[in-house]
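Chemist: missing the sequence, but the structure's below:
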């Protein structure tokens, strides 16, 4: 979708229902034909439509990180595109999330715990 439609490439996945409908027979998004015209984008219309995106438990690792990327990356073109950060092809969605700064780094907790062990033994 984002490869063939320049407007779609400006959107995040969660914004798609506002401008596109899902065509069940073709299994593809198609632009809305009615609604409020979008300035500077001919033949693009918006509505107040809301889409649904399922929640995913963090224990379901790759699905959780895939969802995290979908709500934070504009114009994803493919699953491989979601795993690419600054030209680097990540092995996992988690790694891509980490490189994009979407995950907290626990290293400060590791240092704090290590310091407390040293302090308690002194």
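Modeler: Happy to help now that I have it. Everything quoted here is computed from the prediction, not taken from an experiment.
Chemist: C-alpha from now on. contacts and neighbour counts both.
Modeler: Noted.
Chemist: Distance of the residue nearest to the spatial centre of the chain relative to residue 16?
Modeler: For the chain, residue 70 is the residue whose C-alpha lies nearest the centre (Cα atoms, centre = their mean; 1.8 Å). Distance of residue 70 to residue 16, given as Cα to Cα, to the nearest Å: 11 Å.
Chemist: now swap in residue 80 and tell me
Modeler: Computed as Cα to Cα, the residue 80 to residue 16 distance reads 20 Å.
Chemist: Between the two, which has more neighbouring residues?
Modeler: Counted by other Cα atoms under 10 Å, residue 80 and residue 16 do not tie: residue 16 has more neighbours, with 19 against 13.
Chemist: Next, work out how far apart residue 114 and residue 103 are.
Modeler: 22 Å.
Chemist: Neighbour count for the two, which is higher?
Modeler: Remark: of residue 114 and residue 103, residue 103 carries more neighbours, 14 against 11, as counted by other Cα under 10 Å.
Chemist: from what I can see the more buried one touches residue 97, true?
Modeler: Yes: Residue 103 is in contact with residue 97 according to Cα atoms under 8 Å; the separation is 6.3 Å.
Chemist: try this one next to it:
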């Protein structure tokens, strides 16, 4: 025996120019018995656990500034405050709050202090009590020019041991141009901690074909590796890096080149 069930839907068209969003929302909203009881007893409707606080990360004077026609002059004359800059200011305070804040890491501050919107990554989460961007770049009393140098001095960066092994294995079975290509890939995609050290260790292997060409061209087998040969090999490396990522070696942590001598 089969029973046929028919669903009937009733709707209507209404010609109106009104668009009352509040009324539409109230008519379309359904409050269940669970939500009603929850509200009657005054329980919290929204909750975040654990609490999530956005901590800004930016370079010195690199914070975003939002402005319009009315406040453009004011924004230009007033330094925009962020959680990073206010973290420094908090650590400068000589009261009990500043003293305690200087024992905390950047990521720990929201646990003990509340702030508002007025209130660099690796250093900020590893250096306690910084008071400025220069403080972040200072290690054992020495001010470093870059955050990268400061991180390296603090031994916060990953070791280049695996890149060292990669190049060492390539030297055993690859031609110089292949080793240079591998080195360029490491520079542009793997960002080794100390590329100069890797270059100094394997520059002879990456320059053997250049040395052979100089010896053949000059009919002199006594020519040895020199600055000119290394510079030419570096130029080849830079050409590869420019092709891969459009970045010169100087931006990748290596030396500035002398292209006029080639």
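Modeler: Now that the structure is in, tell me what you want to look at. Values in this document were obtained by computation on a predicted structure and should not be read as measured data.
Chemist: Let me see the TM-score of these two.
Modeler: Scored against TM-score structural alignment, normalised by the length of structure 1, the superposed chains reach a TM-score of 0.58; 81 aligned residues with a Cα RMSD of 1.9 Å.
Chemist: just checking, the residue nearest to the centre of structure 1 touches residue 12?
Modeler: Yes: with contacts defined as Cα under 8 Å, residue 70 of structure 1 counts as touching residue 12 at a distance of 6.8 Å.
Chemist: Common neighbours of the two, please.
Modeler: residue 76 (Cα atoms under 8 Å, 6 or more residues apart in numbering).
Chemist: Distance of the aligned residue in structure 2 for residue 116 of structure 1 relative to residue 23 of structure 2?
Modeler: Counting by TM-score structural alignment, residue 116 of structure 1 corresponds to residue 169 in structure 2. Look at residue 169 of structure 2 and residue 23 of structure 2: by Cα to Cα, they are 72 Å apart.
Chemist: same thing with residue 118 of structure 2?
Modeler: In terms of Cα to Cα, residue 118 of structure 2 sits 38 Å off from residue 23 of structure 2.
Chemist: ok, how many other residues are close to the equivalent of residue 82 of structure 1 over in structure 2?
Modeler: Mapped onto structure 2 by TM-score structural alignment, residue 82 of structure 1 lines up with residue 136. Neighbour count of residue 136 of structure 2, defined by other Cα under 10 Å: 23.
Chemist: Please give me every residue in contact with residue 136 of structure 2.
Modeler: So residue 136 of structure 2 contacts 123, 124, 127, 130, 147, 150 (Cα under 8 Å, 6+ apart).
Chemist: Contact partners for the closest residue to the third one other than its chain neighbours?
Modeler: In this case it means residue 127 of structure 2. The spatial neighbour of residue 127 of structure 2 that comes closest, neighbours along the chain excluded (Cα to Cα, 6 or more residues apart in numbering), is residue 105 at 6.3 Å. By Cα under 8 Å, 6+ apart, the contact set of residue 105 of structure 2 is 124, 125, 126, 127, 128, 129.
Chemist: most surrounded residue in these?
Modeler: residue 129 (23 neighbours).
Chemist: would that one count as being in a strand?
Modeler: No: counting by DSSP: H, G, I helix; E, B strand; the rest coil, residue 129 of structure 2 is not part of a strand but coil.
Chemist: Thank you, goodbye.
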